[in-house]
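In: coords please:
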Amino acid sequence: MGKNNVIDTLNEFLRGQYMGIHSYERLIQRLEDEELKKEFQAIQQEHKQHAMRVAERIQNLGGRPVDSEGVMGSIQGRMSEYTMPHDPEGILEQAIIGEVHYGIEISEEIVRGDLDPESRMLIEDILDRDREHVLYLKQLLQ
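Out: Below you'll find the model as predicted:
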């Protein structure tokens, strides 16, 4: 495992964090319930903090962090706007799906293997927090 492989892996993970930030932005724009909007904003802020931590780790490894979700992530985000729900339950379900599939499952695939111990600890901490987001969103859905 070379340093460049670690940096590339972290940058791919970071693109996913930006996708999450932008997904929450689109969901927040559709929410009318102010309390639910605040909950989504709090989760979005955590994703922003996670992105900053990963970017800092990349810099500490001598790399240059990406600053967006990339072209494919942007296209995917734009396409999802057409199928995005408008009701609070649908928006919560969409957030849960995003956290589980993109935030956790795909991220776990991305980081499988090519990470040094310090980077692995950082990513595991972020993924654990994402799992907590899922549980919390499911509680809000009840």
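In: Going by C-alpha atoms from here, please, whenever you check contacts or count neighbours.
Out: OK.
In: Which parts of this protein are strands?
Out: Taking DSSP state E as the test, none of the chain falls into strands.
In: Can you get me a residue count around the closest residue to Leu14 other than its chain neighbours?
Out: Distances taken as CA to CA, 6 or more residues apart in numbering place Ala51 nearest to Leu14, at 6.0 Å, with adjacent residues excluded. Using other CA atoms under 10 Å, Ala51 is surrounded by 25 other residues.
In: Look up how far Phe13 lies from Ala51.
Out: 9 Å (CA to CA, to the nearest Å).
In: How about Ser80?
Out: 20 Å.
In: Glu35 too?
Out: With CA to CA as the criterion, Glu35 and Phe13 are 30 Å apart.
In: Now the second one, please; I'll put the structures next to each other:
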Amino acid sequence: MNSPNPSAPLHAPMDVAAIRSAARDLQSGAVPSGYQGNREEIIEMLNAALATELVCALRYKRHYYTATGLVNEPIKAEFLQHAQEEEDHAGRIAERIVQLNGEPDFNPSTIVQRSHAEYDECRDIKGMITANLIAERIAIESYRQMIERIGDTDPTTKHLLIDIMAVEEEHADDMKDLLD
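Out: Take a look at the predicted model:
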């Protein structure tokens, strides 16, 4: 196996003067001049993800408060932990939307319509767990498709979504374990 020559340039030298000049355009906020993503499309996807996370947090909170019985206390604790993690995801997504010079959409009258996952009003514990597992699977596939669409055009957003998707996979695994 040949190792690369450390003295050979990988690409043309960077134009530091151009980078510095472009950085002085403060109208773009955190988005540099070399940003390659379709900001409007990515912001739209992120706002759908934000709505999904908010609906998931609300669903988990409802299940936490409405699950009854001493035997269900560990499951209730899992619901609460997941609700808090979904709220964290929502915050991280909202921050990224702002970094992209967009506006996070927290409008309560349209959150459910924009969410990929559904709200749930089950009253039995098995139904709650099943609804949460389905919602997690929806979120995972939604994130997978978003990551695929973004590709390498926006590495920051891509890595954010990969991180969130990994937690959603843990949530799905937790719900599956509770069903067994």
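In: TM-score of the superposed pair?
Out: Between these two chains, after superposing, the TM-score reads 0.82 (TM-score structural alignment, normalised by the length of structure 1); 136 aligned residues with a CA RMSD of 2.3 Å.
In: returning to that earlier point: now do the same contact list for the aligned partner of the residue nearest to Leu14 of structure 1 in structure 2.
Out: By TM-score structural alignment, Ala51 of structure 1 lines up with Ala90 in structure 2. By CA atoms under 8 Å, 6 or more residues apart in numbering, the contact list for Ala90 of structure 2 reads 49-51, 53-54.
In: how about the helices in structure 2?
Out: Along structure 2, counting by DSSP state H, helices occupy 16-23, 39-66, 73-99, 111-114, 125-150, 155-179.
In: Please name the nearest non-neighbouring residue to Glu12 of structure 1.
Out: Ile110 (7.1 Å).
In: ok, Ser80 and Phe13 of structure 1, which is more surrounded?
Out: Ranked by neighbour count (other CA under 10 Å), Ser80 of structure 1 and Phe13 place Phe13 first, with 24 against 13.
In: corresponding residue for that one in structure 2?
Out: Looks like Phe13 of structure 1 aligns to Ala49 there (TM-score structural alignment).
In: Distance-wise, check its match relative to Asp174 of structure 2.
Out: Separation of Ala49 of structure 2 from Asp174 of structure 2 (CA to CA): 21 Å.
In: for Ala94 of structure 2, same thing?
Out: Distance, Ala94 of structure 2 to Asp174 of structure 2, by CA to CA: 26 Å.
In: Over to Arg123 of structure 2?
Out: Distance from Arg123 of structure 2 to Asp174 of structure 2, by CA to CA: 20 Å.
In: Likewise for Ala18 of structure 2?
Out: For Ala18 of structure 2, the distance to Asp174 of structure 2 (CA to CA) stands at 49 Å.
In: Neighbour count for these two, which is higher?
Out: Using other CA under 10 Å, the more surrounded residue of Ala18 of structure 2 and Asp174 is Asp174, with 18 against 10.
In: what does Leu92 of structure 1 align to in structure 2?
Out: Under TM-score structural alignment, Leu92 of structure 1 pairs with Ile129 in structure 2.
In: What's the local residue count around its match?
Out: Neighbours of Ile129 of structure 2 under the rule other CA under 10 Å: 23.
In: got the contact list for it?
Out: So Ile129 of structure 2 contacts 175, 178-179 (CA under 8 Å, 6+ apart).
In: ok, so of these, who is nearest Leu161 of structure 2?
Out: Nearest to Leu161 of structure 2, judged by CA to CA, of the contacts of Ile129 of structure 2 is Met175 at 20.7 Å.
In: which residues touch Ile43 of structure 2?
Out: Residues in contact with Ile43 of structure 2 (CA under 8 Å, 6+ apart) are 97, 100, 102.
In: I'd like the residues you listed as TSV, with distance to Met165 of structure 2 and neighbour count appended.
Out: Compiled in TSV, those are given as follows (distance: CA to CA, whole Å; neighbours: other CA atoms under 10 Å):
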residue	distance to Met165 of structure 2	neighbour count
Ile97	17	24
Leu100	20	21
Gly102	22	18
